[in-house]
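Undergrad: Need a 3D model of the following:
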Amino acid sequence: MHTHLAVSKIPAIFAGSILTIIGVRNILTSNICRFFRCFRNMRERFIAILEHKKLTAKKLEQLTGIDREKWYALRKGGRRINEDDIKAIVGLAPEYALWLVTGNTAPESGQTSPEYDEALSKLPSQSAGSN
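TA: Down below sits the predicted model:
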């Protein structure tokens, strides 16, 4: 007995609905990415942190002891992000640990993203006693 449903056995009304949902999701994702920078993988998020913190390869080498050539290669796509890179950036920017690894934020726990912090910094300040 097959445990999955063959596509040919899906009633046409449901198949059309599924395709509509997928289409809407793709349109929404596309529009969201147009307005917000989308980070599809950990390397892109890693680079966003480096840019936000204004960390050059030379500065990263000084702060982490990891050769600057490795940082250059990572930024240019010449190598994949590894455990040492993750430990280094989390040590320098612990507030971005969750976002770096999962792409999610939890502001109530102090786990944000560079974009979240940037947006928050642009909000009008709320000082006590102001109208």
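
Undergrad: From now on I want contacts and neighbour counts done on CA atoms only, so please keep to that.
TA: Fine.

Undergrad: buried set for the biggest helix by length in the chain?
TA: Longest helix in the chain by number of residues, with DSSP state H as the criterion: helix 12-35. Using 16 or more other CA atoms under 10 Å as the test for burial, helix 12-35 gives no buried residues.

Undergrad: Can you list the helices and strands that the next helix or strand after that helix packs against?
TA: Moving toward the C-terminus from helix 12-35, the next helix or strand (DSSP states H and E) is helix 42-52. Applying 3 or more CA pairs under 8 Å, 6 or more residues apart in numbering; DSSP states H and E, one finds that helix 42-52 contacts helix 97-102, helix 114-121.

Undergrad: Can you check what angle separates the longest one from helix 42-52?
TA: Comparing the axes of helix 114-121 and helix 42-52 via axes from the mean of the first three to the mean of the last three CA atoms, to 10 degrees yields an angle of 40 degrees.

Undergrad: Give me the contact list for helix 114-121.
TA: Ala48, Ile49, His52, Tyr96 (CA atoms under 8 Å, 6 or more residues apart in numbering).

Undergrad: this one as well, want them side by side:
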Amino acid sequence: MPETLSERALLLINATSLTELSKAGTTDYPRWVNIKRGRARVGADEIEILGALYPQHRWWLMTGEVMLEMGQNRPDYSQK
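TA: Next up, the predicted model:
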């Protein structure tokens, strides 16, 4: 599993359409493309958007930890 916040964010970004990401907040489509392709770093605004899109992964996104008892898991848990 991804080790850093940026790696965890990229995992969620790659699992989401860029159109959906650009409609979910103030970050525009070209910026999401640049982040996905490694030409830009994920920022606080993008982390907030991902947290809003994936509330069940918010804690994992921020810390890398899973808290199943609180409904907070990794993406591979929710795919089972």
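
Undergrad: care to give me the TM-score?
TA: Comparison of the two superposed chains (TM-score structural alignment, normalised by the length of structure 2) gives a TM-score of 0.86, and 80 aligned residues with a CA RMSD of 1.4 Å.

Undergrad: now Arg39 of structure 2, what's its secondary structure?
TA: Classification of Arg39 of structure 2 by DSSP: H, G, I helix; E, B strand; the rest coil places it in coil.

Undergrad: quick one: the alignment partner in structure 1 of it and Trp71 of structure 1, what's the gap?
TA: Aligning on TM-score structural alignment places Arg39 of structure 2 opposite Gly78 in structure 1. According to CA to CA, to the nearest Å, Gly78 of structure 1 and Trp71 of structure 1 sit 10 Å apart.

Undergrad: Which of those two has more residues huddled nearby?
TA: Using other CA atoms under 10 Å, the more surrounded residue of Gly78 of structure 1 and Trp71 is Trp71, with 21 against 11.

Undergrad: what does stretch 53-60 of structure 2 correspond to over in structure 1?
TA: Under TM-score structural alignment, the match for stretch 53-60 of structure 2 is residues 92-99.

Undergrad: what sits up against that stretch?
TA: Residues outside stretch 92-99 of structure 1 that contact it (CA under 8 Å, 6+ apart): Arg45, Ile49, Val90, Asn104, Thr105, Ala106, Gly110, Gln111, Thr112, Ser113, Pro114.

Undergrad: Most neighbours out of those residues, which is it?
TA: Ser113 (25 neighbours).

Undergrad: Do I have it right that Thr64 of structure 1 meets Val90?
TA: No: shown here, Thr64 of structure 1 and Val90 do not form a contact pair, counting by CA atoms under 8 Å, at 11.0 Å.

Undergrad: Relative to its centre, which residue of structure 2 is most distant?
TA: Glu69 (20.9 Å; CA atoms, centre = their mean).

Undergrad: Which residue in structure 1 aligns with that one?
TA: Aligning on TM-score structural alignment places Glu69 of structure 2 opposite Glu108 in structure 1.

Undergrad: roughly how far apart are Ile27 of structure 1 and Val101 of structure 1?
TA: Distance from Ile27 of structure 1 to Val101 of structure 1, by CA to CA: 26 Å.

Undergrad: Could you do His52 of structure 1 as well?
TA: Distance of His52 of structure 1 to Val101 of structure 1, given as CA to CA: 17 Å.

Undergrad: Next, count neighbours for Lys36 of structure 2.
TA: Using other CA under 10 Å, the number of residues around Lys36 of structure 2 comes to 18.
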